[in-house]
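Engineer: Please find the sequence and the predicted model below.
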Amino acid sequence: MTQTARVVVIGGGVVGASVLYHLAKAGWTDCLLLERNELTAGSTWHAAGNVPTFSSSWAVMNIQRYSAELYRGLGEAVDYPMNYHVTGSLRLAHSTERMREFERVAGMGRYQGMDIEVMATEDIQARYPFLATHDLAGGLYDPYDGDIDPAQLTQALAKGARDLGARVERFRPVTGARREGNEWVLETPKGEIRCEYVVNAAGYYADRVGALFGRKVPMMVMSHQYLLFDNIPELESWSKDNNAKLPLLRDVDSSYYLRQEKYGFNLGPYENPCKAHWITRDDPMPEDFSFQLYPDDLERLEWHINDAMARVPLLEQANLQNVINGPIPYTPDGNPLIGPMPGVPNAFEACVFTFGICQGGGAGKVLAEWITEGGTERDMWAVDPRRFTGFESRDYCIAKGMEVYGHEYAMHFPHHAWPAGRDQKHGPNHARLQALGAQFGAYNGWERANWFARAGDDTSEAGTQTWRREGPWFGAVKAECEAVRDGVGVLDLPGFSRFNLDGAGAAEWLDAQISGRLPRAGRVSLAYFPDHRGRIVTEMSLVRHGPDHFTLITAATAQLHDFEWLKRSLPDNLTLTDQTEAISTLIITGPKSRDLLTKLTDADLALPWLSHQSAEVAGRDAHLLRVSFAGELGWEVHATPGDIAHIYDEVLNAGATPFGMFALNSLRIEKGYRAWKGDLSTDYTLLEGGLERFIDWSKDFHGKPALEAEKQAGPAKRFALLTVESPEFDPPYMSTIWQGDTVVGETTSGYFGHRTQRCIALSMLRADLATPGTELEIEIFGQRHRAVVQPDGPLWDPKNESLRA
């Protein structure tokens, strides 16, 4: 007999159980969890069970904060015994750069309602009396950190789900899947199951489960060891005298954690070099690795063990009791996959968790929101599976996973490019850029020039590992911006995501997806796609070629996200084709760009701003768009890769200065131009984002009722451009904005404008404060800096005279 369920969750670890629990809490009780063995049989059973809230990612911090809040009351809520020790934690800093990271994270934590404390060295020993502090710069105390029993947590979530009406079946693996109509049919040894939705929560088996649905999951598996040490009389005495456990200690610069375990210790290093598993024919992934471990491999941990003993000499007194060496899955960026399964209808992913215990609670909440509401409460791009677009080969996943593991506690500096897994996609001008001194960054795998080094510039990786505004790139970027300001610059831009939309009725359909008006044939417009709540899903440039023929251009990293957003409601009679690799792009911009192009093209360069045309450039077929993200007179030139290489050479020969992505960031922020998934995200509505000029209230479109209601009530926040008196640092994403002792907003991006010689932040403010001249303060690495709200419109060329020249 065939079973049915509304949702089937595949995988019985903490994440799968949390998804089931949160679905049931949302009222979706006709849900079934399938586990191939016992619950917790995968990486959950051997997990150390740490529950930090610390993260440098706003979205991941939200997930972990929610988990910690959930776990503190879960035992009582579901009537299940829980061993959850909220001990707090100390993170140690060996440098001022690390202290700045701590200040930034503490600021984000305070904004999310957490009292995270940055500590001076002399205050640390009061929290941890057995610690050597002579070489430390300070620390960070998180009172919400601690540890939990992973098995108890999973069973509690499963019990809570069962009590609400959901079901759990153990020893029932999924062996096949097929699509019939609008249903999934899952094959198991105990018969088929028909369901509306399916969730891959299979942990380190996620790639195998994904393959059943035609999905290549971007992941690999690392070997992670932690060591359990026997009781220490002095620690036992201290714990009994103080009726407490020591805070969980993380020496992040030495890359390990040390946790009190009863009256002994648990030491967990993240070593470099590290070891991946199941990556060769000689080391295949077993069919079933339930409740199993790898052999001990302590030699590669020797440095960390010695360092921990020097840091906490008490550890030298302990006997090693046990070694746990188990598999932990990694994505190429170390964040999990939570959200829609790319390319697969009604299928979702909640898998590849490196820190599944501390993220499991929040992951269940987020995934349940995706299924039951069609979107998440907060923007979750940092964990969205669509951030990976399919180029990620197995070798790439292994290289990046090992890099992330070996730098688990590394600081993510704003101008630093991680070296592993590079050179995945080269544009046609890559060799020429290298010869010009380009320092590259990866954008959806595409290598683009971030800046162009000059003679004597430090191009070492170490040179970019700073939070400061001024580094080896600064002088070069300044010169690139000035070249665009005073003459003409050219930016090579491979990997611009572009889709062609065709078919009878394409215009009518597209008009219903966007908030504004469609451009006329021969024109270009900027379009915003709201969700049903009126929030900003994405921004695209619409190029209209004819009545029902469009090209849609969007950010490189948005390729899969935006393609799937369009496909989700695309009628069968319309065609949407991805042309990203078929065409490449140059930005030619600056007050002398028309003079330069006059020598190279037969195009009508007098056509107005936001027009487009086909023409020959340097004797090659091309398409010219009269737009410029740099905010100067300029054109985008689109052509085939072979032709764009020839055009680029001729543009350089005609006198253009090459510039990179760092310069473009400086130029765009002076114009107040928003960047995707920073300034433009589902954390904000179109009205909050200051985009009402892109709303046509006279027509129907997706999300209009929500926006009409918000307009009547008045938005709670509003977009504002601020100048910031910060001589050393640019404000990072999600820096807190204060008015006196009150938090009134957050920055969405910040950078130094070389044309205006001012530090600029784009922000979301409490609506009543988004008026020109309002004086506020922005918290940057723990220090508050004066900021002033600027008039509406750009700081550079406020009347757009250069742009329209």
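Structural biologist: Right, received. Where do you want to start?

Engineer: contacts, neighbours, all on C-alpha from now
Structural biologist: Fine.

Engineer: For residue 492, give me its contacts.
Structural biologist: By CA atoms under 8 Å, 6 or more residues apart in numbering, the residues touching residue 492 are 429, 448-449, 585-587, 648, 658, 660.

Engineer: Can I take it that it is in a strand?
Structural biologist: Yes. Residue 492: assigned to a strand according to DSSP: H, G, I helix; E, B strand; the rest coil.

Engineer: hang on, residue 301 packs against residue 271?
Structural biologist: Yes. Using CA atoms under 8 Å, residue 301 is in contact with residue 271, at 6.5 Å.

Engineer: list residues touching both of those two?
Structural biologist: Shared contacts of residue 301 and residue 271, defined by CA under 8 Å, 6+ apart, are absent.

Engineer: the helices in the stretch 1-150 of the chain, which residues?
Structural biologist: Secondary structure of the stretch 1-150 of the chain by DSSP state H, counting those that start in this stretch: the helices cover 14-25, 58-78, 96-111, 121-127, 150-163.

Engineer: Make a markdown table from those and add mean neighbour count and distance to residue 514 to it.
Structural biologist: Compiled in a markdown table, the helices of the stretch 1-150 of the chain are given as follows (neighbours: other CA atoms under 10 Å; distance: least, CA to CA, whole Å):
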| stretch | mean neighbour count | distance to residue 514 |
| --- | --- | --- |
| helix 14-25 | 29 | 31 |
| helix 58-78 | 19 | 26 |
| helix 96-111 | 22 | 32 |
| helix 121-127 | 15 | 54 |
| helix 150-163 | 23 | 39 |
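
Engineer: Included below, for side-by-side comparison, is a second structure:
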Amino acid sequence: MKTNVKALVVGGGAVGTSIAYHLARAGWEDVMLLERDELTSGSTWHAAGLLPYFNMSFATTHIHDYSIRFYKTLEEETGLNAGFAVVGNLRMAQTKERMDEYMLYASTAETCGVPYTFMTPDEIKAKWPLIRTEDLQGALYHQTDGYINPADVTMAMAKGARQRGVMIERKWQADAFHWNGTAWEVTATKMVEKGGNLVPSDEQIVITAEHVVTASGNHAQRTAKMLGIKMPAIPVEHQFIVMDQDPELVVFRKQEGNVEHPVIRDADAQSYVREERGGWILGVYEKDAPARFEYGVPDSFRADLFQLDLERIEDQYMAMNHRIPSAENCGLKDDFNGPICYTPDGNPLVGPAPGLRNMWLAEGFSFGITAAGGTGYYLAQLMVEGEADIDMASLDPKRYGDWMTTEFAARKNEEAYEHVYILHHPDEERPACRPLRTSPAYDRQAAKGAQFGWVNGWERPNYYAPEGFNDHDARSFRRGGWWQYAVEEAKAIREGVGLIDATAFTKHLLKGPGATAFLDWFTCNKLPSVGRINLTYALTGAGTTRTEYTIVRLAQDEYYLVSAGAWTAYDSDYLRKAIADKTPEFGYVECHDVTTQWGVFAIAGPKTRDVLNTLVKDADPATVLSNKRFPWLTMRNIELGMCPVRAIRVAYTGELGWELHHPIEMQNYLWDQLMQAGEPHGLKLVGARAQNWLRQEKSYRAFGTELGRDATPLEADLPRFVDLSKAFHGKAEMEAKGVRSKCVTLLIDGPADADPWGREVLYHGDTRVGRLTSGGYSVAFGKSIGMGYITPDLAVAGTKLKVKMFDQLWDAEVTEDSPYDPTNANIRVDG
């Protein structure tokens, strides 16, 4: 057995074998896979093997699409039949709202080239008469997917991996990980059978690996403890039952021309059904399924199952009999209740481990068979080439910070499981484990009618509504009940003054003799002079956008960095690793995450000075906020009443405004002062949804939508923030890519009752030319607005396009950048 390898994959399920296969296919030699038991002995063996395309995530849709296409090639390569039944996937809708969901998803799928068709109840009945359809609105049909045998596809990938030189070692358990400064030393113990259990023997070896990938499935918590990190990957019970033959199904299949039923998904009944040897398999995503193995998998648990809880799935069983009446005559043949790993948002954890070098995670796969092939492909790209073709940030393990606990992960994972088939409104906010992280002003905001959103654990007002308003009932795929309040808030900032809580912003303090040289290399824009700010980007090694920063220069070698609130651990990890790499070259740099030390209020609108002037303490308070003393894009330390404030003259809304960064412990005092001072001027509280609309009117790109690891700053059409006269990380790679697509702003004549969400496909004539990344409503133009990427030749103001919404094409026109106040006159106004 080899003890020195390029890459070691820990875990022999579908995900682990795919990663090993794709690393070898990408050209890496000396790849080894360790499995503590037998291949497929984790959740892979009892998975139902479904391959659902459906996913609202652009990245995950690409991953699922690759898997489905890849699995169809395995037999030709390996000679092993992966058991892929391409029967299609029929997602039925009992309500018009469910059809709205499918139409939004379908447009998202179209951006990835995923084929689909919509079917009417009559069309379903004509093709599959055993399905009851009179209470259906219709269905979304994916004709190219279906189901696969999980063990067979895993073994096929394992054989393909061996053919490419991968060493697969069974009955070896990884028991310790040690980074020696240049490589990982992994202690592996030989596992042996004893009394039906798998136990460690006295035989141990140490494997030295340049890279390690963990794909440990249900054992993720054990892996996390050995690595000294946190991972919210915890299994939840998943039940499905196998029924005896259905005589009516047998007769139907014997009739000439009748093909196998597609996977039948009755989302409104929280279940799926597929054929199985003349009978049916019923799988459910029910309420109250418990999390298991929160603190580790017992040594006695191997390819085992839990006791079936039929009472918990009785409603789903009865719903299946309603949907397929002939199934009521089938007896129970077999049952499965096994652990399937989940994460709080249902997406897996794929990418670099926090704080560790060359340690890669592939954990928390609730749809592991569907995702395995694509995960192996795109993770191999990350490892071998430094970046993937798609933006993998939404799957990054660091989207959850150190504030996350085991209890949080277990409860949120149960919620994610329960929500698999609950309507996925784009404006949904899930309630479990909330509130958890709150700014001091939370109670004051709640008393004013704040309806909160969840950002990296923080509670942040989405909008404000009257007493008794129910946010859950206000959600919709169209203009929800909250829409009118967001319109009023957006108008208040355009016409008067509004106050936004931006405390969730990520904030870092960098200082030291090497800080200036490091930041100059780390970011692509010129560094600001002392007291000034700039907007800049840190790039990936592939030249794409890794992070957006507002940099405030506090002193010659001291900087305050502000970035997106959802990405604190993600940004911090990248910063710290880059600093450690460059310290020998640039000198000592301190990096402090000060996110929780500073609260932030953003105040904006034409009347902003009127409000702040009543609070400013200065020898000449009337001039403190003037253009002369406080120009646009500068920072000043000011006093508002008794609160010291680091005021930054910038406004994400595109109006006169300031960000008021203040000591977090003084937030309630400052809130009360601002509310009192603002009352005579009609100060209105404003949430994140109105702010999102306003920033699109100014064409302000947002990280996670317009800005990400699949596009460069030049493709985001931000050359003014890129200083090509200097050297910076990723510059050569950025220039080599050219401009493959370009970010634009569009005004949209859409449905009278709906706006785009930023997930829709764009057409020029009959040609698909791009996709929206953001969407909403423009109070300035009285119509829908969106931002997105299209082919560069069309990125010209006046170009006529079409956007698909609710399965129809609607007129859209490319506008000039910053269609509202393009000269920034409102932002620079003096007073």
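Structural biologist: That came through, no problem. All values derive from a computational prediction rather than experimental measurement.

Engineer: one step back: just tell me which of the helices of the stretch 1-150 of the first structure ends up closest to residue 326 of the first structure.
Structural biologist: helix 150-163 (14.4 Å; CA to CA).

Engineer: If you count neighbours, what's buried in the helix or strand just after the closest one?
Structural biologist: Later in the chain than helix 150-163 of the first structure, the nearest helix or strand by DSSP states H and E is strand 167-169. For strand 167-169 of the first structure, the neighbour count (16 or more other CA atoms under 10 Å) marks 167-168 as buried.

Engineer: helices or strands up against strand 167-169 of the first structure?
Structural biologist: In terms of contacts (3 or more CA pairs under 8 Å, 6 or more residues apart in numbering; DSSP states H and E), strand 167-169 of the first structure is packed against strand 31-34, helix 150-163.

Engineer: With the second structure overlaid, how far apart is the longest one on average?
Structural biologist: Read that as helix 150-163 of the first structure. Helix 150-163 of the first structure: mean distance to aligned residues in the second structure after superposition is 1.0 Å, counting by mean CA distance after the TM-score superposition for the first structure.

Engineer: do the same with the first one
Structural biologist: Compared with the second structure after the fit, strand 31-34 of the first structure shows a mean deviation of 0.9 Å (mean CA distance after the TM-score superposition for the first structure).

Engineer: Return the distance of that strand from the chain's centre.
Structural biologist: The chain centroid and the centroid of strand 31-34 of the first structure are separated by 29 Å, computed with CA atoms, centre = their mean, to the nearest Å.

Engineer: ok, residue 334 of the second structure - contacts?
Structural biologist: Listed by CA under 8 Å, 6+ apart, the contact set of residue 334 of the second structure reads 241-243.

Engineer: sorry, back to before: how about the helices of the stretch 1-150 of the first structure in CSV, adding distance to residue 263 of the first structure?
Structural biologist: Listed next are these as CSV, based on distance: least, CA to CA, whole Å:
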stretch, distance to residue 263 of the first structure
helix 14-25, 27
helix 58-78, 23
helix 96-111, 29
helix 121-127, 17
helix 150-163, 20
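
Engineer: Among these, which comes closest to residue 311 of the first structure?
Structural biologist: Using CA to CA, the nearest of the helices of the stretch 1-150 of the first structure to residue 311 of the first structure is helix 121-127, at 11.9 Å.

Engineer: tell me what that closest one is packed against?
Structural biologist: Helix 121-127 of the first structure packs on strand 138-142, going by 3+ CA pairs under 8 Å, 6+ apart.

Engineer: residue range for the strand it packs on in the second structure?
Structural biologist: Per the alignment by TM-score structural alignment, strand 138-142 of the first structure matches residues 138-142 in the second structure.

Engineer: what comes into contact with that stretch?
Structural biologist: Residues outside stretch 138-142 of the second structure that contact it (CA under 8 Å, 6+ apart): 53, 88-94, 99, 102, 115-121.
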